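Chemist: Provided below are the primary sequence and the corresponding predicted coordinates.
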Amino acid sequence: MFSKACQYGLKAVIFLGKESAKGNKVGVNEIAEAIDSPKAFTSKVLQSLSKKKIVTSVKGPYGGFYINKEVCTSTSLSEIVKIIDGDKVYTACLLGFNSCDKENPCPMHDRFVEVRENLKKKLEATTVQVLIDEIGLDFFNFK
């Protein structure tokens, strides 16, 4: 449903939220390992999230990435998805046709309007903090 980049972004934000709550800044290597993502890919995703002020990066020997509690409690999953994937999860054709829309629907278009609307509502109503609170570290490749 979401691109790999978006999945990695969501997992990275949750992982950073857990680590930041303990006062830790985390390097890209550790994040990549924890979310089972290639380092270069993780770096690119974190850069996108940093540009939009979702995560913060600190350079230097005591640096790393972190996320503020305020960001976690005020940022919806929909915002993360939009930063990384845009709104195509709500608009793109389920079957991948370029010409599929309300005026020229594919056979699945009308069947999934409600599903897409519900997905959007759920993502908008769920903050990053909700997932941080509900997901255990056992979901990550964390040592």
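Modeler: The structure has been received and is ready for your questions.

Chemist: Going by C-alpha atoms from here, please, whenever you check contacts or count neighbours.
Modeler: Will do.

Chemist: Go through stretch 129-136 and flag the buried ones.
Modeler: Burial within stretch 129-136, assessed by neighbour count using 16 or more other Cα atoms under 10 Å, is assigned to Q129, L131, I132.

Chemist: Equivalent analysis for stretch 45-55, please.
Modeler: Neighbour-count burial for stretch 45-55, with 16+ other Cα under 10 Å as criterion, is recorded at V45, L46, Q47, S48, L49, S50, I54, V55.

Chemist: Put this next to the first one:
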Amino acid sequence: MFSKACEYGIRATIFIAHSSMDGRRVSPKEIAQEIDSPAAFTAKILQALVRHQVVESTKGAHGGFEINLNNIKTIKLSDIVDAIDGDKIYKGCGLGLHECDENRPCPMHDKFKSIRDELRVMLESTDLESLALDLKLGETFLKR
């Protein structure tokens, strides 16, 4: 459902939030290792997250990526998805057709539309803090 870049972006953001809660900045290399993502691909994803102000980047010897603790509470999964994939997840046809809409629906249109609507609610109501806390408590994981 999400692009590979978006999957990595979500995982990276959760890891950065988790590290920020511990008062640590993390390097792109550490992020890539922790989320099991290719380093160059991770760097591009991180650039998009910085551009959309989801994460912050500091250069230099003690640099790295972090998220302001106040922002961890307000960032929603939808913010991350928007930064990486835009809003196409809410608009696309379940069968990949270009002409599918309410007036000319594909065979899956109505069922897929309700799933997209539920997905939007979940993404817009899930905050980064709850995901990072679950990781911190060991209730979830980011790497197999």
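Modeler: Happy to help now that I have it. In this text the structure is predicted, and so the values were computed from the model without any measurement.

Chemist: tm score of chain vs chain?
Modeler: The TM-score (TM-score structural alignment, normalised by the length of the first structure) is 0.93; 142 aligned residues with a Cα RMSD of 1.6 Å.

Chemist: quick one on the thing from earlier: name the nearest of the buried residues of stretch 129-136 of the first structure relative to G27 of the first structure.
Modeler: Minimum distance to G27 of the first structure across these is 18.7 Å, recorded for I132 (Cα to Cα).

Chemist: Confirm that the closest one sits in a strand.
Modeler: No: looking at I132 of the first structure with DSSP: H, G, I helix; E, B strand; the rest coil, it is helix, so not inside a strand.

Chemist: Contacts only, for it.
Modeler: With contacts defined as Cα atoms under 8 Å, 6 or more residues apart in numbering, the neighbours of I132 of the first structure are I14, F15, G17, K18.

Chemist: same thing with T13 of the second structure?
Modeler: Remark: with contacts taken as Cα under 8 Å, 6+ apart, T13 of the second structure is in contact with V54, V55, I80.

Chemist: and which of the residues you listed is nearest to N103 of the second structure?
Modeler: Top of the list for closeness to N103 of the second structure, among the contacts of T13 of the second structure and by Cα to Cα, is I80 at 31.1 Å.

Chemist: residues near the closest residue to the closest one other than its chain neighbours, how many?
Modeler: For I80 of the second structure, the nearest residue in space outside its immediate sequence neighbours is I10; the separation is 6.3 Å by Cα to Cα, 6 or more residues apart in numbering. Other residues near I10 of the second structure come to 24 when the count uses other Cα atoms under 10 Å.

Chemist: what's the average distance of the host helix or strand of I10 of the second structure to the first structure?
Modeler: I10 of the second structure is located in helix 4-21, with elements delineated by DSSP states H and E. Taking mean Cα distance after the TM-score superposition for the first structure, the mean distance separating helix 4-21 of the second structure from the aligned residues in the first structure is 0.6 Å.
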